[in-house]
Each structure stands twice: as C-alpha cells, then as structure tokens.
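Chemist: Sequence first, predicted coordinates after that:
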Amino acid sequence: MTGEHSSKQYDQELEAIRSKVLLMGGMVETQFDEALECFRVGDADRADRVIAEDQAVNQLEVSLDDACSHLIVRRQPTANDLRTVMATIKVITDLERIGDEAAKIARTSKSLHERGAIGFAHYDMVRTIAKATCEQLHDALDSFARLDGKRALQLIAADEVVDHEFRTIMRTMVTFMMEDPRTISSALDTLWVAKAIERIGDHAKNIAEYVIYVAEGRDIRHMKAVADQAAT
C-alpha cells in the first residue's frame, strides 16, 4: 500500500508540474502573438507589456525547475518516469527562451516604429514565417499536452518550412539594402525580427523532439534520417 500511495503522489505532483508547464506555454504563445501585433501596428504600450510579461515567464521557469528538482529528490523516478521529468525540464527551458525571443521582437518593434516611416511593408516581409511559426508552436504545445509522438514527428518536418522562409527573407532584405541604402536600418530590424521568429520555430521543434523522447523512448536530436521520415 505504501508503494501504491507513493506512486499516486508522484503522479499527482508530476501532473501539477505538467499543468503549470502548459500554463507557461500559453503565456509565451500569447506573448509571441502580442509581439507580432506590436511589429504590425507599432503599439509602444503593448510592446512594453510584452517585455514586462517576460519577467513573469522567467519567474515561472525558476519555480518549475525547483519543483522538478524536488520531485527527483523526493520520488527518485526511474526509466520512463525519469525521462518524463528530464524532458519536462528541457521543455521549460525552451519555453523561457521563446519568451526571450518574443521580448526581442517587441523591443525591436518599438524601436523601429519610433523612428518613423521605413519605405517598405516590413510586416508583410515576415507574415508567412510568423503564421507558420505560430502554428508550429501551438501544435508543439498540443503534442506535449497529449504526448502525441506522431504529431510531434510531423512538426519536425514543418521546421524546414520556417527555415526556408527565413532564408528567403534574408535574401529579400539584402536586396532592399543594396538598392536603397536608406532602408538599411529598417531592413536590419526586420531581419532581426525574422531571425527571432525562426529561433522560436527551433524551440518549438525541440519541444516536439522531447515529446517523442517521452512517448517513444527515442532521442532523435540531430538525426537526419528522422527528419527525412517526418517529411515523407
């Protein structure tokens, strides 16, 4: 009975952690959406709120890391239970970094719009990569909530679409700067935003890899064959 009671307590504690991780995921997803809206319309007050929200995300990361550490010490999980806790810790780190990238987008947006007109439709440059990455992040969080390894595998292939779009944006920005040096500052800001979006896609891909690690016991990081499998 003692062992069964201990197992139930572990399950309850782990589920409480997972619920808070999903809460954190919702926070950074909203932060990302709001940062993109700042970039679209140039709302300085909204940008300040996005930047301030990053502190709450950081505090939640510290709290969750501490909860995971205590869970390991108290319950000493093994096998799949330990994989789940370790993967959860890594998901927490990726979520915190997504929050950092969203804050970067907000800061860059605020700076860009404070300088006035820029000569080209900067938001249109990132519209496609932003939409793809928002969907990728949402699906990554959903696959984590459901521990859906099959869906997570599909997300890994989707990251290549985001990477391709970033390379296209980079070439376009270089062309703008070569043709009209007056756009250099704004084009660089747009490129930094696109890079932050691309990095968020990378973190979403990481989350998908951790889901597969928990659901299937496979560590697929840096495995090209898996990426090829996901794409087919």
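Modeler: Perfect, I can see it now.
Chemist: make it CA atoms for all contacts and neighbour counts henceforth
Modeler: Noted.
Chemist: Tell me which other helices or strands the top helix by length along the chain touches.
Modeler: Assignment by DSSP state H gives helix 2-41 as the longest helix of the chain. Using 3 or more Cα pairs under 8 Å, 6 or more residues apart in numbering; DSSP states H and E as the contact test, the elements touching helix 2-41 are helix 44-75, helix 79-114, helix 122-146.
Chemist: Can you lay out those helices as CSV showing mean neighbour count?
Modeler: CSV is the format used below for the helices and strands packed on helix 2-41 (neighbours: other Cα atoms under 10 Å):
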stretch, mean neighbour count
helix 44-75, 17
helix 79-114, 21
helix 122-146, 20
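Chemist: put this beside the first:
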Amino acid sequence: MLTLPTPAVVAIGSRGGRLVAYDVEGGKFYDLPIGLEGIDVAELKIEGFSVRSHVAVASYATSFIKAIAVDGDAELLDVGGLRKMQRGAVTIQTVKGREFGRWDDVWNKLILIGGPAGVLAIGASRAGSLLHLSTARTDARHVKAVTDSLELLRKFGEVSVACSCRLGLLPVELLARRGTEYVLVKIYMNIQNRRSDGVVVIKGSGGNIHRRFIGPLENLNLFIQEVYRS
C-alpha cells in the first residue's frame, strides 16, 4: 500500500515493465510490487507539462478522492455495477488549478484495469490527512461474482457497495436493506492471498445475525439464495 500526505495527485502506470506510481506534486516515483503479466497498463512518463499514465488519482479535502483514466481504459465498480471511467488529459495546469470536476468519485471504490489474462485492482481511501492507495491482482471470476451478487441483492432491497481499500485483501462489501432486515456479502478481491477464494454471506436484522455462510466463492449464489429462503 502506498501512503501519501494530502493534498496529492498520483499517476499510476507501467515503467520498465513494472507498476509504478508518480507523486505529481512531490515529483517522486514509487514502485508498486504487483506483477503486470496479462494486464494492459499504459506507460507512465512525463512529457513536458503532461503526465502520461493509465489513471490518475487526486485527493484534497477530507472526503475528496477522484480519479480519471488518462491513456488507457479503466472501469469503476460501484452500486451500479461496472462502468467505464471518464478519460482525459492530466497536466501540471490541471494539478495546480485543481481542475477535477470531470473526474470520477472513487472514495472506497475499486478501479479495475483489465487485460487478456488478469485484472489490476486499485483502491483509494483516506485516514485523516493521508491518502492510501492499495493495488492487487484480481480476475474476471471475482469481478463477475460482485456484479452477479449485485443483481441478486437488488431483489432483496436497496443496495450499497463499499471497498475496505486499506485492507490487503481488498474486501468488497455488498449490503442490501429492506426495512430492518439486511443481507451482507463480502468478497475478497486480492487473488494473491489464499483467502480470496472464500466469501461471507450474512442475513440479519437490527443487531442480530440470523444466518451466516462462510465458504468458497463458487458457492456464493447458493448462499445468497439460501438466506433469501430463511
């Protein structure tokens, strides 16, 4: 995880075959220890007053974290499912002028960069004045598990999505509410950790837990259907 003081603008891309972040305001590069095999990540470089990268993330006020796709496509995972991120140029003028109006809100949301044989997940969060950026490999199976679960949970009630991006497992929590009842689904997106094959599904009301399932990702839909029947 990369931690920087705010205000901060961070560009993320590949450099010499490695995943790298560049602190635009501090002028410093950071290696991010994630393998890029099978993932299409645009090159990170500085060209005059332009910052070329795959994505850029900016954080200023306490609850302000925004991002934009620069030289490559990226998707954002939120309550609507997967959606393509806004694309645009990042320049020194953009940074100095705080011109982030078109950028996507990415607070505790996952940014996903795909490829023929893998997916890069980037999560951004804040703790006080610090910006935390977590990166990990995930895969199409985990992404599909989240989007499929979202559709199933909509049948139960109002749905919200959040990523605990400071945790190494990059857990995504899907919560559906109907009155005082709720269904919570937790999926661990970091496939470099063996716990990523497990999921948690809970049904409860108020402060009480009525059903809990912990098991393999492949049984996720069965767990959700089972809590619906209870």
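Modeler: Good, I have the coordinates. Source: prediction; values computed, not measured.
Chemist: And the TM-score, once the two are fitted together?
Modeler: For this chain pair, the superposition-based TM-score is 0.26 by TM-score structural alignment, normalised by the length of structure 2; 97 aligned residues with a Cα RMSD of 5.7 Å.
Chemist: hang on, the earlier thing: of all the helices and strands packed on helix 2-41 of structure 1, which one comes closest to residue 167 of structure 1?
Modeler: Residue 167 of structure 1 lies closest to helix 122-146 among those, at 10.4 Å (Cα to Cα).
Chemist: Can you add distance to residue 32 of structure 1 and give the helices and strands packed on helix 2-41 of structure 1 back as TSV?
Modeler: Listed next are the helices and strands packed on helix 2-41 of structure 1 as TSV, based on distance: least, Cα to Cα, whole Å:
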stretch	distance to residue 32 of structure 1
helix 44-75	8
helix 79-114	5
helix 122-146	8
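Chemist: returning to what we had before: list the buried residues in the longest helix of structure 1.
Modeler: Across helix 2-41 of structure 1, burial judged by 16 or more other Cα atoms under 10 Å covers 10, 13-14, 17-18, 20-22, 24-25, 27-32, 34-40.
Chemist: could you point out the longest helix in structure 2?
Modeler: Structure 2, longest helix under DSSP H: helix 140-154.
Chemist: what's it packed up against?
Modeler: On a contact count with 3+ Cα pairs under 8 Å, 6+ apart, helix 140-154 of structure 2 meets strand 81-84, strand 171-178, strand 181-188, helix 220-229.
Chemist: Out of those, which is closest to residue 59 of structure 2?
Modeler: Counting by Cα to Cα, residue 59 of structure 2 lies closest to strand 81-84 out of these; the figure is 20.4 Å.
Chemist: What are the buried residues along the closest one?
Modeler: 81, 82.
Chemist: Check whether residue 95 of structure 1 really touches residue 24, as I assumed.
Modeler: Yes. Counting by Cα atoms under 8 Å, residue 95 of structure 1 touches residue 24, with 7.2 Å between them.
Chemist: before we move on, the earlier item: next one: the longest helix of structure 1 to chain centre, how far?
Modeler: Put simply, helix 2-41 of structure 1 sits 13 Å off its chain's centre (Cα atoms, centre = their mean, to the nearest Å).
Chemist: quick one: it to helix 44-75, angle?
Modeler: 170 degrees (axes from the mean of the first three to the mean of the last three Cα atoms, to 10 degrees).
Chemist: For residue 224 of structure 1, which of the helices and strands packed on helix 2-41 of structure 1 is the nearest?
Modeler: Comparing the helices and strands packed on helix 2-41 of structure 1 by Cα to Cα, helix 122-146 comes nearest, at 19.4 Å.
Chemist: what does the closest one rub up against?
Modeler: With Cα atoms under 8 Å, 6 or more residues apart in numbering as the test, helix 122-146 of structure 1 has contacts from 18, 22, 25, 29, 32-33, 36, 39-40, 149, 151-152, 155, 158-159, 161-162, 165-166, 169, 187, 190, 194, 197-198, 200-201, 204-205, 207-208, 211.
Chemist: Buried ones among these?
Modeler: Buried among the contacts of helix 122-146 of structure 1 by 16+ other Cα under 10 Å: 18, 22, 25, 29, 32, 36, 39-40, 149, 151-152, 155, 158-159, 162, 165-166, 169, 187, 190, 194, 197-198, 200-201, 204-205, 207-208, 211.
Chemist: returning to that earlier point: mark which of the contacts of helix 122-146 of structure 1 are part of strands, please.
Modeler: In strands, judged by DSSP state E, none of these are found.
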